[in-house]
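Visitor: A predicted structure for the sequence below; I have some questions about it.
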Amino acid sequence: MTALRWLVDLIRGALIGTVEIIPGVSGGTVALITGVYETIITSAGNLVRGVLLALGGIVRADLRPRAREHLRLVRWGVLIPIGIGMLGAIVLASALLAPTIEEYPVETRAVFAGLIVASLVVPARMVGRWGVREVLLALVAAIAAFLLTGLPAVDDADPSLWLVAVSAAFAVCALVLPGVSGSFVLVVIGIYAPTLDAVNDRDLVYLGTFVLGAIVGLAAFVSTLQWLLAHHHAATLAVMTGLMAGSLRALWPWQSESGALEAPTGDVLPIVLLFLAGVAAVSAMVIAETLIVRRREAAAAQDEVSAER
């Protein structure tokens, strides 16, 4: 049973890792569908806090028991095979995607844009009831994101390491929000292609900086984001929805080398079909997630009724 469980979790990790490489497809959504979302988020949070407390325990002995407690709460038997599966899938998917993006930039942006457009339904639906406040927050966030993505693009051939670390810190926040893609954050900032190249080239300095930034983000920003979701749920998700919508500017298929938007050229129909294919792919995933969640809720309700009897 243990070997079978490891195999299942390896496959789950591979699925999550594969979609995390694709801008617009949320690893959090796949984690929800495969039933390991809560385990990953909780265990990752405990792992980071445990490591940080252990480091602090070098100076303060009173922190060591707290560090051991957090590390004890990590579901190692689930987290390790999922992590191995994710890592293997990321390496393989990066090797396939990097040359495709370089050779077909218009086509890949069209697919990615379709993926993002369909993903918007997830945070928008999680808002619940949209009132005037939520609409205004989403509009302001969308305008801000549109303007920011219109700024001159960074030189993404060789991004500075501080930018890599900061980008990773923000991208890891997407783990908390099903429907939000961490890779899309990298696209918007302008370091998506260099990150794929770093994985393919085994650039340990770049990758180490990225991992360090992700750990810092997981320790700092994710906890803050979880607090915002708990105390200002609708407002936070409305802002997220607006940011995603406004950032779609970065995925307009026809762009100059500097990132300026251009009018459609050439044969437009295949580009539209690729966009629609992206929409269809994520829509199918969202529908699957909805059906699975409803089934689990119905089963939980049935269990409660049975327990009361």
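Guide: Arrived safely.
Visitor: Every contact and neighbour count from this point should use C-alpha atoms.
Guide: Will do.
Visitor: Please, where are all the strands along the stretch 151-300 of the chain?
Guide: Under the criterion DSSP state E, counting those that start in this stretch, the stretch 151-300 of the chain carries no strands.
Visitor: Can you list the buried residues in the helix or strand containing residue 111?
Guide: Assigned by DSSP states H and E, residue 111 falls within helix 105-119. Under the neighbour-count criterion of 16 or more other C-alpha atoms under 10 Å, helix 105-119 has 106-119 buried.
Visitor: Mind giving me the packing neighbours of that helix?
Guide: Contact analysis of helix 105-119 by 3 or more C-alpha pairs under 8 Å, 6 or more residues apart in numbering; DSSP states H and E lists helix 268-308 as its packing neighbours.
Visitor: now the angle between helix 268-308 and the helix holding residue 111, please.
Guide: Here the directions of helix 105-119 and helix 268-308 differ by 30 degrees (axes from the mean of the first three to the mean of the last three C-alpha atoms, to 10 degrees).
Visitor: Tell me the helix or strand right after helix 105-119.
Guide: helix 121-127.
Visitor: Comparison target below:
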Amino acid sequence: MPSLRTFLRGLGAGLLMGAADVIPGVSGGTIALIVGVYERIIQALHASTSVAAALVQGRWPVARRHLQRMHLGLLLPLATGIVAAIAVGARVLPPLLEAHPAPMRGLFLGLVGASLAIPLLRLSAWRSRYAVLALGAAGVAFLLAGLPTADGGDPALLRVFATAAVAICAMIVPGVSGAFLLEVFGLYTATLDAINARDLVYLATFAAGAAVGLGGFARLLHYVLQHYYDATMAVLIGLIAGALRALWPFLESDRSLRWPTESDPVGLVIILAVGGAAFIGLLIWWGHTREHRGDPAEATAGSRTP
């Protein structure tokens, strides 16, 4: 049985990740990295695909062995928090973003920008090839964040399935926003409407596509984290940095960047951005403090999990 502390930590991380996954431009994977559960999530997802394969083959002892590696004490409360936050966030966050776009993006800019420190701290050494990887990833994320969006119409279920398979992969990659990809593919509003209306056919199709996409992509992420850890951290640095474009508080209607004008709430944006960055700084400090006390498994950020 997981301790109450582990349960609450998983639930809290899930609530934060679920809220992030509703917001275009914010990555649930970045939040997982911030709160120190990212690598264990990837390990658990990788183990879950092994469990499924063993069950299909009728290899029960093998399935049981992989099941023990799934961190269920963390994963179950985490999943509960994600589902609850998405259900609430689908109703609360979009209206808030629509009513106060610049201040809200300022807050998210501070939160996500400060989180760059986390993969930076996890690099064992900075090399020129890692800089090339980071710059390339930043360029890709910057271009993706500037894509025009298309939202509208009732999508075909095959399109929902395929889009979910792609978007769920983005949701577990720090710096890449699954909600933003849903916007790009024209399914953001349709998905929120389905959640609010409890459209079970749409949601079941989306869940099936997400399961297929997640199963394959989690194995790839697990492999690169095991064999190319520093290179992966460098790519994550670039993805997070490039994705900051989507969180710039002052955008034109076509998502092009602009400088603030006298009518923009610049002061409030700065205050919220600094506050968000300070909050992440406190999380990183707390994680280092726990690590130095000899409790790396509970470290929030800045520690490298093998």
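Guide: Nice, thanks for sending it over. None of these values were measured; they are calculated from a predicted model.
Visitor: Which residue range of the second structure does the helix holding residue 111 of the first structure align onto?
Guide: Under TM-score structural alignment, helix 105-119 of the first structure corresponds to residues 101-115 of the second structure.
Visitor: got it, and stretch 136-155 of the first structure?
Guide: The counterpart of stretch 136-155 of the first structure in the second structure, using TM-score structural alignment, spans residues 132-151.
Visitor: the helices in the second structure, which residues?
Guide: Applying DSSP state H to the second structure gives helices spanning 4-22, 28-34, 38-56, 60-67, 72-99, 101-114, 117-122, 128-145, 157-171, 178-184, 188-197, 200-227, 229-243, 266-292.
Visitor: out of those, which comes closest to residue 258 of the second structure?
Guide: Closest to residue 258 of the second structure of those, according to C-alpha to C-alpha: helix 101-114, at 12.0 Å.
Visitor: check the fit of the closest one onto the first structure and give the mean distance.
Guide: Its matched residues in the first structure lie on average 1.2 Å from helix 101-114 of the second structure after superposition (mean C-alpha distance after the TM-score superposition for the first structure).
Visitor: Contacts for that helix, please.
Guide: With C-alpha atoms under 8 Å, 6 or more residues apart in numbering as the test, helix 101-114 of the second structure has contacts from 26, 30, 96-97, 240-241, 244, 247-250, 264-265, 268-270, 272-281.
Visitor: Report the distance from the helix holding residue 111 of the first structure to the chain centre.
Guide: Averaging C-alpha positions (C-alpha atoms, centre = their mean, to the nearest Å) puts helix 105-119 of the first structure 15 Å from its chain's average.
Visitor: quick one: it to helix 76-103, angle?
Guide: Comparing the axes of helix 105-119 of the first structure and helix 76-103 via the same axes, to 10 degrees yields an angle of 140 degrees.
Visitor: Now do helix 105-119 of the first structure against helix 233-246, angle only.
Guide: 160 degrees.
Visitor: what does residue 84 of the first structure align to in the second structure?
Guide: By TM-score structural alignment, residue 84 of the first structure lines up with residue 80.
Visitor: how far away is the equivalent of residue 235 of the second structure over in the first structure from residue 252 of the first structure?
Guide: When the first structure is aligned by TM-score structural alignment, residue 235 of the second structure is paired with residue 239. For residue 239 of the first structure, the distance to residue 252 of the first structure (C-alpha to C-alpha, to the nearest Å) stands at 21 Å.
Visitor: out of these two, which sits in the more crowded spot?
Guide: Counting neighbours by other C-alpha atoms under 10 Å for residue 239 of the first structure and for residue 252 shows that residue 239 has the greater number, 23 against 19.
Visitor: which residues touch the closest residue to the more buried one other than its chain neighbours?
Guide: The shortest distance from residue 239 of the first structure to any non-neighbouring residue, by C-alpha to C-alpha, 6 or more residues apart in numbering, is to residue 138 (4.9 Å). For residue 138 of the first structure, the contact set (C-alpha under 8 Å, 6+ apart) comprises 238-243.
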